[in-house]
Structure formats: C-alpha cells, structure tokens
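Colleague: My questions concern the predicted model and sequence given below.
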Amino acid sequence: MDELARTIWEISHAAYTDDAPWTAEQFASDMKLAHSHYFVEKTETVAFLGFHQVCDEIEITNIATKIKGRGYGTQLLERLLDYAKVHQIATIFLEVRASNHAARLFYEKFGFLEIGRRKNYYQHPQEDAVLMSLKVGKADE
C-alpha cells in the first residue's frame, strides 16, 4: 500500500471521534482516480484535505487534522478556495455529520450554506448527513 495513503488514513483515524470514514485501502484507491486530488500539510504531515473535481464543481471528500486549534484546517480550506478561483470552479460541495456542530460552524465561517440532508447516511453511529455548498464562481454561471 502507498505510504501517503497510510499516512492520510492515520490522520483521518486520529481526527474522527467515531470511526475513520475511509480505510487506508479506500484512500489508496481514491488517489488513483484522475479527478481525485489531495492537499497535504507537509511540514508535519498532520492534516489533509481530499477532493474530487469534475468539470467546474468540487466535492470535498475528506478533511482532517491530527492536532486541533493550530489552523491547519483553515489553511487547507483557504488553499482549496485559491485553487477553485484559479481553476474557475463554480461550486464546492461537502457533507458533514448532522451532530458535528464544530465542523458545520467552520464551514459556515467560509460561507458554506446547508442545501439539504441525506437521511441515515453515516454509520457507526447512524446519522444524517448535512449537505453544504459554497458558490465560488459567478452566480450566473
């Protein structure tokens, strides 16, 4: 297995209080997809942001930090927003556990809005997913 995929899984496993949403094998498989991208905080390898880009849309698949409160998540999301502007992305989407109020507030700070829910989307424990989006490009695009 790819060392980077294993490292990203370790960050994810440390960051999520329930259970890491993806296995190391799923990360390795996802990294092979042409439309899949990852930003990794390289100084200490303590944070990552994974996303899929299809045409002018991005879906954040994962964002996690081993160490909270140091701004790594903010840095990675700002990096993604810069990337989105350069690559003329219209909208960024994500989903988050309904009970993850800290994450939802974090995304709202960047302008993400709730656009829907997926009933019982998450397992261990079973829970709804809140769908959020952020318009990056012009509203008429």
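Modeller: Cool, got the structure.

Colleague: switch to C-alpha atoms for all contacts and neighbour counts from now on
Modeller: OK.

Colleague: Could you report the distance from the residue nearest to Asn62 when sequence neighbours are not counted to His101?
Modeller: Closest residue in space to Asn62, ignoring its immediate chain neighbours: Gly50 at 5.0 Å, by CA to CA, 6 or more residues apart in numbering. Taken as CA to CA, to the nearest Å, the spacing of Gly50 relative to His101 amounts to 21 Å.

Colleague: Could you check which of these two is surrounded by more residues?
Modeller: Gly50 (21 against 11; other CA atoms under 10 Å).

Colleague: Presented hereafter is structure B, for comparison with structure A:
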Amino acid sequence: MSNIDTDLIVPLSIEHAAVMAKIENQAHTHPWSETGLRECFGPLYRAVGIKQQGDLLGFAIVQQIIDEATLLDICVAPEKQGVGFGGLLMQQLIDDAKSAGAVVLMLEVRQSNEAAKYLYGKFGFIEAGRRKDYYPANNGYEDAILMDLSLV
C-alpha cells in the first residue's frame, strides 16, 4: 500500500450513489441497489471513496450508533482490486471510527468471500459469531460470518 497516494480518499455524498451502484454491480454477485446505497447517507452514516484522476474506484460505508460502528459495505472496482485500495479504505474507516468515539467496528462477510476475510484478518478482526444461511448464494444460501475489531 505504500505506493498509493492517501490523498485519494474523499468523503462521498448521495450524488455518488449511481457510480457506487455501478461498481457494486461489477464487483458483487448480489450487489446493493442504487436505492439501497442512497439510503446510506445521513447523520448515522459515513461514506468514503477512492478517487483517481476524477474516477471513483471504490468506496466504503459505515453506520455508527453511539460507540458501535458497523461496516455496511466496502467495494473496489474489479480491475482495481489487489493493489491496496481495500486496505486503504479499511484503515480510513478504522481511523474515522476511533475519531468518532467508536469502541468496536463490526461487520459481516459471506463465508465464501476469502479475499474480504483475508483483508479483515490483516486488520485484526476476529470472528464473533455466524448467521446460518443468511446470504443468498448461487446454490441456495451461505453463512454470514460476524467479525469484530476492538478499537480501544
């Protein structure tokens, strides 16, 4: 990640929802809708993105209620994956959550999403539980792994 310009991280607004939805559709088998993404802008939410030469390459959304932050979505355009953008977004989310007084950052991830589980593990997230058959999958359903990162 040392070769990535950290100035590329920018706050996002509802006006970015259409581009976010496009990235979502390219990167995920069961993407969020643009309407769902639009609902993630408001006082309880923070959305940040990675921009390069004016193009949005990835984004992340966190909801925070009092001292508990939840990563709702993190997504990087498929052609930009594997170069550190996800890690850069994750570090920004952690820093922002700490600054906002969060004591824990929580998330859930598909059991089959090895790349995401690897990223979360690198940052110290630990498995806190499971939701059996939570996510729709190509052949039925798969578990959601609940993960937590202590921020204190």
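Modeller: Cool, the structure landed. Given the structure is predicted, the values throughout are model-derived calculations rather than measurements.

Colleague: What would you report as the TM-score here?
Modeller: Here the superposed chains carry a TM-score of 0.88, computed using TM-score structural alignment, normalised by the length of structure 1; 133 aligned residues with a CA RMSD of 1.3 Å.

Colleague: re the thing from before, what lines up against the residue nearest to Asn62 of structure 1 once you look at structure 2?
Modeller: Matched across to structure 2, Gly50 of structure 1 falls on Ile61, judged by TM-score structural alignment.

Colleague: And for Glu25 of structure 1?
Modeller: Glu25 of structure 1 maps onto Thr35 in structure 2, by TM-score structural alignment.

Colleague: returning to that earlier point: isn't the match of Gly50 of structure 1 right next to Ala47, touching?
Modeller: Yes: when contacts are counted by CA atoms under 8 Å, Ile61 of structure 2 is listed as touching Ala47 (4.4 Å).

Colleague: which residues sit in contact with the residue sitting nearest the centre point of structure 2?
Modeller: Closest residue to the average C-alpha location of structure 2: Ile74 at 2.1 Å, with CA atoms, centre = their mean. Shown in contact with Ile74 of structure 2 (CA atoms under 8 Å, 6 or more residues apart in numbering): 58-61, 86, 89.

Colleague: lining up those with structure 1, which overlap?
Modeller: Checked against structure 1 using both residues aligned by TM-score structural alignment, their matches' CA atoms under 8 Å, those keep these contacts: 58-61, 86.

Colleague: Filter those residues down to the ones in helices?
Modeller: Gly86 (DSSP state H).

Colleague: so which pair among the kept ones among the contacts of Ile74 of structure 2 is furthest apart in space?
Modeller: Between all members of those, the longest pairwise span (CA to CA) is found for Ile61 and Gly86 and amounts to 12.3 Å.
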